[in-house]
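# how would this look folded up:
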Amino acid sequence: MAFTAADYTIFVLLLVLSSAVGLYYALSGGGQRTVQEFLLANRSMRFLPVALSLLATFQSAVAILGVPAEIYREGTEYWFLGCCYFLGLLIPAHVFIPIFYRLRLTSAYEYLELRFNKAVRVCGTITFIFQMVIYMGVVLYAPALALNAVTQFDLWGAVLTMGLVCTLYTTLGGLKAVIWTDVFQTVVMFAGQLAVIVVGTMKVGGMGRVWQLATEHGKISGVDLDPDPFERHTFWTLAVGGVFMMLSLYGVNQAQVQRYLSSRSEREAQLSCYAVFPCQQVVLCLSCLTGLVMFAYYQEHELSAAQSRPPPTSWFCTFVMDVLKDLPGLPGLFVACLFSGSLSTISSAFNSLATVTMQDLIQPHFPGMRESRATLISKLLALGYGLLCLGMAYLSSMMGPVLQAAISIFGMVGGPLLGLFCLGMFFPCANPTGAIVGLVAGLAMAFWIGIGNLVCNPRAAPAAPLLPNGTDFPPNGSLSTAIAATLLSSTPAPRRLSGLRRFYNLSYMWYSAHNSTTVILVGLLVSLLTGPTKGASVNPRTIYPVLPRLLCCLPPRWRAKLRCGVDSPTEDGSCAEPALAAPEKTSNGTLNGPVGGLAHGEEAAGEGYARAEGGHTYVVQETSL
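Take a look at the predicted model:
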């Protein structure tokens, strides 16, 4: 299926416009001359572009390819994932964002040093770097491979073009360019998916016909209330387990936290979370609808022998090219949609990796570094990670079935990092030793279950899934088969497993919940055994008092005891705690400085005072907003 001139024109236009955004922000305004401007867009972004950037970062090309194929294979049960979006975005908006924003952080892992110590911060940073470096090569290579399987689009030409363009605008334009290109790429993704749905529906005979065929073949799923965590997809697995997955992505992931911190005020950051919610629902509905249209289309149109050859990861590409081949320009729009997903995810990875490397690993050792030099190093780091991404894409092409483990690593690491932040925010007694041991235990548990699942789970066996027309696809141990096994998990695991085999069959949607809980339990146990942290020595600005806020009807004296000795930011113990001014961090990492630091657009009234306690110096500001 060859591309036409119109298709290439639309695809090239996507790359040119993305590069132009980076050049514009490199040459206009401050020209990305400061670290704050390059890494945090000078904390000047409004909520809507931030929300669309959050959405684009989450909606990678892997999801664009995988979700429709999941719906085709297993039905619409995956749609219930939308039930987790409410809590998965509400909790970050009211728990994580206020703490991160009021501390005026640049890297989320700075919080770990303020709450624990520098060693915990470095451990968290290295874990995040490992997670993103492994994943970004896969995100770049997988869609190019899937597209190459069904078109004449050159594989390595696509990989190199995407990688270099993304590196260019990320290095030149900083976070502001990344956010605005995400906005543009989000529009392209919506347009591409809508084009596929509209044309596909027309060729099937209308949406009524699509729904009729899906119903007749049992693809419209009911509510499965089975509480068994070893079932791959149930309502509880998707709606409850998905909350922890969302928290690991939208609560503590640096790529998302950095967007919150780029907002011009805390309220704008919270509004971005609210705005993402309806957008996520629309994206999920479009993906599910695309899968149903694909299923209905192949019930009435048999695949040719040539079309049957691509691996399962290319099903969606095969469908799109089959449906849009007679409409010049629309295949190019789909390619732009697919690669927009990759560009948005990869550019976010470059920028966040440059941020944590600069702020957590380099700058603490050179506190007197000039602003111009720090900005230059940040840009070089973004460039370096861009080139590293191309190298990881090449390694992905040589990994074969091992790639399944590489893709799974992203999910394995997210849960332990979520547990580490929750341990610090919700449990004042946790100490640095408990935090490090808990993180190691959580990672060990994650890799034990994840690798055990890959090795022992029967769905990795040679029994290959069927192609859309019912043709058996012979297993060949190729990269594409490995990606398909991970994205689609198409062969359900048999029942009546026992022992470790059943343990390894834990639904992937529970990974974040299980691994984060492991970090918290082990961290608390080690903290109690090695001497818990005294509440008076904990900076109250790093703690979220869960119980006092949930039990706000209790008398103030009782709620004060629930704080475990941590000072309350208010004197009257009322439920509504005013915003605190952010302290300024000195070169040695302590919190100090004059009262101030409220976000732009907020007015404070009242008197503040500085206090040194337990080795920490911090500013307490009583305000009325």
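# C-alpha only now, for contacts and for neighbours.
Noted.
# can you list the residues that contact stretch 68-81?
218-223, 233-235, 238-239, 242, 284-285, 287-292, 294-295, 313, 315-316, 487-488, 490 (CA atoms under 8 Å, 6 or more residues apart in numbering).
# ok, now stretch 176-188?
Stretch 176-188 is contacted by residues 18, 21-22, 25, 37-38, 40-41, 49-50, 52-53, 55-57, 169-170, 333, 336-337, 340-341, 344, 347-348 when judged by CA under 8 Å, 6+ apart.
# one more to line up against the first:
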Amino acid sequence: MKLPVIDIIVFSIYLAAILFFGISFFFKKNRTSEDYITGGQRLPSWAIGMSIFATFVSSISFLALPGKAYLSNWNSFVFSLSIPFAAIIAVKYFVPLYRRIQSQSAYYYLEERFGPWARNYASVCYLLTQLARMGTILYLLALPTNALLGWDISSIIIGTGIFVIVYAAMGGIEAVIWTDAIQGIVLISGALACLIIIIFSMPEGAGQIIEIGLEYDKFSLGSYGLNLSKSTFWVILVYGLFINLQNFGIDQNYVQRYMSAKTEKEAKKSTWFGSLLYIPVSLLFFAIGTALFAFYKVRPDLLPENLQDITQADRIFPYFIVTELPQGVTGLLIASIFAAGMSTISTSINSGSTVILTDFFKRGQKKISRKSEFRVLTISGVILGILSILVSLAMTSVKSALDAWWALSSVFSGGVLGLFLLGFFGKKIKQLEAGIAVTIGILVIAWMGLTPVFLKSGEWLSFKNPLHTNLTIVVGTLVIFLFGFLLNMLLHRKNNVLN
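Have a look, this model is predicted:
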């Protein structure tokens, strides 16, 4: 499917502008590693907030959320409704904590509580998670781009990866935050333009979309029953709360943004702005999916036979972008998809290189020159970017990249979140108790997260996880948290008896 020249021009201009803008920060005079990691704590709260928002959103969200709404209903929107609860906890506890300890690493606190092993464990888990995340996003970004532009998937992965590596590794957090802010604006503008065009394309306007949506139960938030094996309202709400606690509490991406703000008050403002902005924008994505469903119900003749199958929902939005949008707007929408993916990848490159410097390279060394710090940050960013490209290329042979990503991320994130909460709320918990609790938790998380992937239906049925996959991080975190307290009580009781 060949794009008009004007769309290619719009798309190319956007990419070139982002690249040169990001690289420009590399040439600023008297830059320090603190500038690279926290932007010298001089960035405005609105830009940091936009960057937090862009970290929430990826190209997966841009395409998958409309696809979910088209396929079923608004059940997944419940995830967004959990964000304010997590943001309250973040603003009250997490932001003050990280601003107080003044560490550039999210995992320094764990070393203070439980020793070097806890920091090493969390840092390694974070790096592995980010590699899987970047690889997945690069791969999933290549799929619609292949459909939209007809380019080879491997070439798209390599080209996009190199593109992001250049400005993320060279520009530092300032380049990431300012390009995130620009890309967030482009993303929202593109999505709004798309919804408006769909509404005006309906014979009876927005009312017809609502009418068809109600007829087919498209606005449902899911069942309110207590079935823990299904994607009910409550399962998604609890899952969203724990995932967002993980984001706000232990994710280096977010912690760096807390530290990039001028003051604690500004950090809190940016946290509220970025997290709450995601709610209406995700609602916009679901509205697009429902509007597309109504549009093609009214005009089924515009949908080719290979897309008539409802299971092809993820391909509907890209098809609409190419075939129904005016010239120029199509280029903007493709740029929006790239914007969402690039903002997430660039954030991971920057935060991953920061973790390598602060948690591994600088520890145990009394003094490192500014030149050496920059060299480590830049080289680490390039290496992480290259590894993510290799991971993405490997995913071209995986049956379901999303399933693989969810399984891996649940194993890594659940253990670290449980350890962090144990350290934060369990002031009397010691290293040994935490270590045993994490070991037990990881075994539970691995069982819950990996058995659905490796065990086929009917095989070892009694051994398989009976709960919904989304509850893996919930159960794993609670196991670590509760076992930590239980072990502490048992060991202290034993000591008291012996004394």
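# coming back round to it: narrow the contacts of stretch 176-188 of the first structure to those in strands?
Among the contacts of stretch 176-188 of the first structure, no member falls in strands (criterion: DSSP state E).
# Quick one: name whatever helix or strand follows the host helix or strand of Ile377 of the first structure.
Assigned by DSSP states H and E, Ile377 of the first structure belongs to helix 371-399. Downstream of helix 371-399 of the first structure, the first helix or strand assigned by DSSP H and E is helix 403-426.
# what's that next one packed up against?
helix 110-115, helix 118-150, helix 242-250, helix 432-456, helix 479-488, helix 511-530 (3 or more CA pairs under 8 Å, 6 or more residues apart in numbering; DSSP states H and E).
# re the thing from before, whichever of the contacts of stretch 68-81 of the first structure count as buried, I'd like them selected in ChimeraX; how would that read?
Buried residues within the contacts of stretch 68-81 of the first structure, by 16 or more other CA atoms under 10 Å, are selected in ChimeraX with:
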select :219,220,221,233,234,235,238,239,242,284,287,288,289,290,291,292,294,295,313,315,316,487,488,490
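# Tell me which of the contacts of stretch 68-81 of the first structure fall in helices.
Cross-referencing those against helices under DSSP state H gives 235, 242, 284-285, 287-292, 294-295, 315-316, 487-488.
# And those, which is closest to Val619 of the first structure?
Val619 of the first structure has its nearest neighbour among those in Gly242, at 37.3 Å by CA to CA.
# and that closest one, what pairs with it in the second structure?
For Gly242 of the first structure, the aligned position in the second structure is Gly240, judged by TM-score structural alignment.
# which non-adjacent residue is nearest that match?
Among residues not flanking Gly240 of the second structure along the chain, Phe79 sits closest, at 4.7 Å (CA to CA, 6 or more residues apart in numbering).
# Just give me the match in the first structure for the one you found.
In the first structure, Phe79 of the second structure lands on Leu81 (TM-score structural alignment).
# What count of nearby residues applies to that match?
22 (other CA atoms under 10 Å).
# Helix, strand or coil: sort out the closest residue to Val355 of the second structure other than its chain neighbours for me.
Spatial nearest neighbour of Val355 of the second structure, chain neighbours left out: Ser105 (6.3 Å); criterion: CA to CA, 6+ apart. Secondary structure for Ser105 of the second structure, judged by DSSP: H, G, I helix; E, B strand; the rest coil, is coil.
# tell me the contacts of Ser105 of the second structure?
Residues in contact with Ser105 of the second structure, defined by CA under 8 Å, 6+ apart, are Gln252, Val255, Gln256, Thr354, Val355, Thr358, Asp359.
# Please pull up the equivalent of it in the first structure.
So, by TM-score structural alignment, Ser105 of the second structure is matched to Ser107.
# returning to what we had before: of all the residues in the helix holding Ile377 of the first structure, which ones are buried?
Residues of helix 371-399 of the first structure classed as buried: 374-379, 381-383, 385-390, 392-397 (neighbour count, 16+ other CA under 10 Å).
# Next: stretch 184-198 of the first structure.
Buried positions in stretch 184-198 of the first structure, judged by neighbour count with 16+ other CA under 10 Å: Phe184, Gln185, Thr186, Val188, Met189, Ala191, Gly192, Gln193, Leu194, Ala195, Val196, Ile197.
# Check stretch 197-214 of the first structure too.
Ile197, Val199, Gly200, Thr201, Val204, Met207, Arg209, Val210, Trp211, Leu213, Ala214.
# Could you dump those residues into a markdown table with secondary structure added?
Below are those laid out as a markdown table (three-state DSSP):
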| residue | secondary structure |
| --- | --- |
| Ile197 | helix |
| Val199 | helix |
| Gly200 | helix |
| Thr201 | helix |
| Val204 | helix |
| Met207 | helix |
| Arg209 | helix |
| Val210 | helix |
| Trp211 | helix |
| Leu213 | helix |
| Ala214 | helix |
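# Go through these and name the one nearest Ile436 of the first structure.
Among those, and counting by CA to CA, the member closest to Ile436 of the first structure is Ile197, at 48.2 Å.
# Give me the nearest residue to the residue mapped onto the closest one from the second structure, chain neighbours excluded.
Structural alignment (TM-score structural alignment) places Ile197 of the first structure against Leu195 in the second structure. Nearest residue to Leu195 of the second structure, sequence neighbours excluded (CA to CA, 6+ apart): Ile288, at 5.6 Å.
# Pull the contacting residues for Leu338 of the first structure.
Neighbouring residues of Leu338 of the first structure by CA under 8 Å, 6+ apart: Ala61, Ile64, Pro143, Met189.
# try 6 Å this time
Residues in contact with Leu338 of the first structure (CA atoms under 6 Å, 6 or more residues apart in numbering) are Ala61.
# Please say which position in the second structure Tyr24 of the first structure maps to.
The alignment partner of Tyr24 of the first structure in the second structure, by TM-score structural alignment, is Ser24.
# now Cys288 of the first structure
Aligned by TM-score structural alignment, Cys288 of the first structure pairs with Phe286 of the second structure.
# check contacts around its match.
Listed by CA under 6 Å, 6+ apart, the contact partners of Phe286 of the second structure are Leu65, Pro66, Ala69.
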